[in-house]
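Novice: I need the structure of the sequence given here:
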Amino acid sequence: MDHIIRNILVFIMFAIIQNSARITNERGPKWFGIGIVRIANSVCTGLNGLEGTCYTRLQCRRADGFSSGGCAQNIGSCCVIQRTCGEQSSLNNTYFSNINFPTSVTSGGRCVMTVQKCNADICQIRIDFLSSTLAQPNAIGVCNSDSLVITGGAGPVPVLCGDNTGQHIYLDFNGNSSIDLITSTLDGLNIGRNWNYKVTQIACSCPTRAPAGCLMYYTALSGTVTSFNYGASTAINPATNLLGTRELVNENYGICVAMSPGYCSIEWSACSDSSFIVSDNDAALNPPRPLFGEDCDADFVVIPNPFFPNGTAAPSDRICGNRFPTVITYSKPFVLTVVTNGNETSTLGPDVGNVGFCLNYRQRLCTADTAIMR
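Specialist: So this is what the prediction gives:
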């Protein structure tokens, strides 16, 4: 009899546990939604098109953000974080802009914005230049009027100026040190400047973290890359006295492409016949042509172990001139290195017309020609 009673009690307790689990599961989606808002803080897109973080409304107010629509089944608030000169943020997806952006800055001054880690698991940031318009460099490619200087990171970032809208960079934190974005403008210039940088924080174990040595990092199978301050401009290039942008001095950085599974090589080609002008572009280099190796002793790009499409090895991995030849490399990782010296005028070399480059890349499927992989 006792064992029958015990079995009945066990059955009743099991039924209660099952019923409790059923009730909990029925409530699960609602409570899970709140959990996402409070703990996961997932990325969301606001009504204004900007990326925010899914917070509770109280969290958003405490973060000094503004709500731009709902998230997590409208339980949470898509909180957009914006900061300006003299301010800081340790929150993911923070937008740093000039005061009263998009209104242009016409006066001189110094604007400092500070990025701090979200947490101890953060190793890197990505800075997207959603808008970045400063004065052009001078005749030797130096940012002597306006500049963007980024300090505090684990690696060097070149001094930037001119038109860099649409560019991006990756930068590792140096331990727990903060990273400063310092934009300086010169008074008395009759030009308008503005800037709006989106800063994304990247965890140490995140698969989208850029490898060491990669200032720029692309993950698509194909795309277009440009040097800093490349493209159309309404400013006068002081070296040529014409409208247009200008190559910047003292640069040494890597442009990396994440190798996709099933793809063994990468092809680099010019965006147009005039989209590569990197050293030795004076009238003496006629007809226009690429140069290699020792002929490139000032400014150049480096592509490891390049081959021409017909399978012939290129003369060198160092390329400059006023034309870019289509080349293919099987070397891993996929990286193009950019190097410029400290002077872009014709007084020390034929660099007066340097504008930089626009190049297309295309990853190539593994085929029978992988026998020449290096």
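Novice: drop to CA atoms for contacts and neighbour counts, all remaining ones
Specialist: Noted.
Novice: so who does the nearest residue to residue 339 once chain neighbours are set aside touch?
Specialist: With CA to CA, 6 or more residues apart in numbering as the measure, residue 252 is the residue that lies nearest to residue 339, at 4.5 Å, once sequence neighbours are left out. Shown in contact with residue 252 (CA atoms under 8 Å, 6 or more residues apart in numbering): 158, 337-340.
Novice: Let's see that with 7 Å instead.
Specialist: 338-340 (CA atoms under 7 Å, 6 or more residues apart in numbering).
Novice: For the lengthiest helix in the chain, buried residues please.
Specialist: With residue count as the measure and DSSP state H as the assignment, the chain has helix 2-35 as its longest helix. Neighbour-count burial for helix 2-35, counted by 16 or more other CA atoms under 10 Å, picks out 33-34.
Novice: The structure of the following sequence is requested for comparison with the preceding one:
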Amino acid sequence: MSKNVCLILVVVLMSQASRACDDNIEEEELARQQSDEYFARAYGFTPETWNALYHKPSLGLQDAVDASPYEGRTLFKRLQSSNNPFKKYFNRDQEDNENNGRFIFAGLGSNLVNTGLFNNRYTPANTWRPLVTLAKRIPISVNPNFNSPLGSFDTCTSNAGEAGICTSGSVCSLFGGRPSGPCDQGQVCCINVINSCGSIVTLNNTYWQTPPTALRSPCTLTVRMDPKFIEQSSKPICQIRLDFVSFTTSQPTAGTCTDTFQVGGVSNEVPTICGDNRGQHMYLNVPQSVNNPTDVQLIFNFASGTTISRSWSIKIAMLPCGATYLAPIDCLQYFTSTRGRVSSFNWQDVAGARQLNNQNYNMCFRTELISSQKATQMCLSVCSATDGDAFSITTPPAVLLVASLNTGFALANTADADEAAINSAVGTTYTDQSRGNGITVATCLYDYLLIPGGRDANNVEADRFCGNKLNPSPGTVKRVPACPNVEWQRVFIPGAATDVQVCTAIRPFKLTYQTDGQETAVGAATNTIRALADVSNTGFCLEYQEN
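Specialist: The predicted structure is shown next:
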């Protein structure tokens, strides 16, 4: 009897020691996965990030708490380690697990494949589950990671530079992924690709690519977020970043998209885009819901009768709340390097009109460290272009206003308008005096690029920039000698005919791009200021540098 009692005590003590080791392992793993460096590497950002959006805050906790969304990031609260590595499976409500088909340890064998994780390839209307019976034969040892028998879902980079998730090779194959390179603990870097319309995605780092068959319109993809999903349970998702690896649809007609790409279900305003947008990106703010899933829709609509070959590859990254690399909430685009290129959607170095209508969004730039000090200014210069126009926003109203004795006033010949096509414009309007009555004409009122505190090398300053050159030099109105049968004539002389570097010292560094819904002339009306028709506007492409 005493030998049996001793044997039982030894088994209990060994069990407790093993449990303590497991607890320590889990604590180390959670600490690693909660670290800033881990998330910076996981989502493709430089690991040398410091806890700031635009400025480096002080190390004091109160400074970080009181900081505005632009001045500092919210400190992420560390998750407490669980004494039971399977607690997150046991503690879920049984009814929720049955309704959502999510993972619980008790039913791991039967639920491993027949879940939203592995069935996000199928549309909601498709109830066929081809792998249900196969799932019953899968052993628990499908993944060697004891802390998470389903995979850690860490982000990885494949040998070809693609973003993926870490999981076992068998699990990667089950949900249709493509193994490409190794991860820790015997896992593989699994590349997840969707190439269909109407699918639902719940996995981070998924690529949505052009369907191989004929396109239907609309072609949609739903990104579903739910903290009850095991692949999203460690941290709720606050933002989605879309990276347009490739993006080609038809060009706009007079600035209006006929093919459209739109985003629904987010809390920030996202403009409709089309054309060529390779290399562009967007940050989408996700509405938070504790009890209900959140769906974000990516929607393509295609115009009929267009023969252009449409294609796209969009990387979808889910960014957890509290991560140090989240974009400020009012920024559609966010740049975190000391230098780079920023351009309007659909800008390309090709001839022809490219500007899109109804654009209204912010481009934000994190204040980086320069020689261990925060950057004090950001400077912008137009990109080098061969065939296209690197800055063309609104045709400036460089026209001759003539007051006839019989007909009042009329616009002069087109030669004056052609002269305007090579000049800059700033401000919002100018006023031309005729017969004592002011004629107000819009300049950068409807389409413009806002650079707060923008100055040239001579300290000439302007905020709104448009025209065909980036230059803060203002336009003027001059009186010219009268001609026979003409009472007076005045001509508006636009700004400079050269591009210059424009710098701003106003932090946080931010640009705002605004266009209206038309390229045609705007007639004077109640609360509406007249403006000329726009001619071959392309948008902008700028090189930025912080110093």
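Novice: Superposed, what's their TM-score?
Specialist: Here the TM-score for the pair of chains, by TM-score structural alignment, normalised by the length of the first structure, is 0.79; 325 aligned residues with a CA RMSD of 2.8 Å.
Novice: circling back: the residue nearest to residue 339 of the first structure matches what in the second structure?
Specialist: Residue 252 of the first structure maps onto residue 360 in the second structure when the alignment is built from TM-score structural alignment.
Novice: For that match, give its distance to residue 535 of the second structure.
Specialist: Remark: distance between residue 360 of the second structure and residue 535 of the second structure (CA to CA, to the nearest Å) = 20 Å.
Novice: So which of the contacts of residue 252 of the first structure wins on neighbours?
Specialist: Counting by other CA atoms under 10 Å, residue 340 has the largest number of neighbours within the contacts of residue 252 of the first structure, with 22 neighbours.
Novice: how about the nearest residue to the aligned partner of that one in the second structure, chain neighbours excluded?
Specialist: For residue 340 of the first structure, the equivalent position in the second structure is taken to be residue 515, counting by TM-score structural alignment. Taking CA to CA, 6+ apart, and ignoring the residues beside it in sequence, residue 515 of the second structure has residue 447 as its nearest neighbour in space, at 4.1 Å.
Novice: What of residue 327 of the second structure?
Specialist: The spatial neighbour of residue 327 of the second structure that comes closest, neighbours along the chain excluded (CA to CA, 6+ apart), is residue 334 at 5.9 Å.
Novice: now the second structure: which of the contacts of residue 252 of the first structure match?
Specialist: Contacts retained in the second structure from those (both residues aligned by TM-score structural alignment, their matches' CA atoms under 7 Å), given in the numbering of the listed structure: 338-340.
Novice: name the helices or strands packed onto the helix or strand just after the longest helix of the first structure?
Specialist: Helices and strands here follow DSSP states H and E; after helix 2-35 of the first structure, the next one along the chain is strand 43-45. Here strand 43-45 of the first structure touches strand 51-55, going by 3 or more CA pairs under 7 Å, 6 or more residues apart in numbering; DSSP states H and E.
Novice: ok, average deviation of the helix or strand following the strand it packs on from the second structure?
Specialist: Scanning the chain past strand 51-55 of the first structure towards its C-terminal end, the next helix or strand to appear is helix 57-62 (assignment: DSSP H and E). Taken against the second structure, helix 57-62 of the first structure registers an average deviation of 3.4 Å after superposition, with mean CA distance after the TM-score superposition for the first structure.
Novice: measure stretch 159-179 of the second structure end to end?
Specialist: Note: stretch 159-179 of the second structure ends 10 Å apart using CA to CA.
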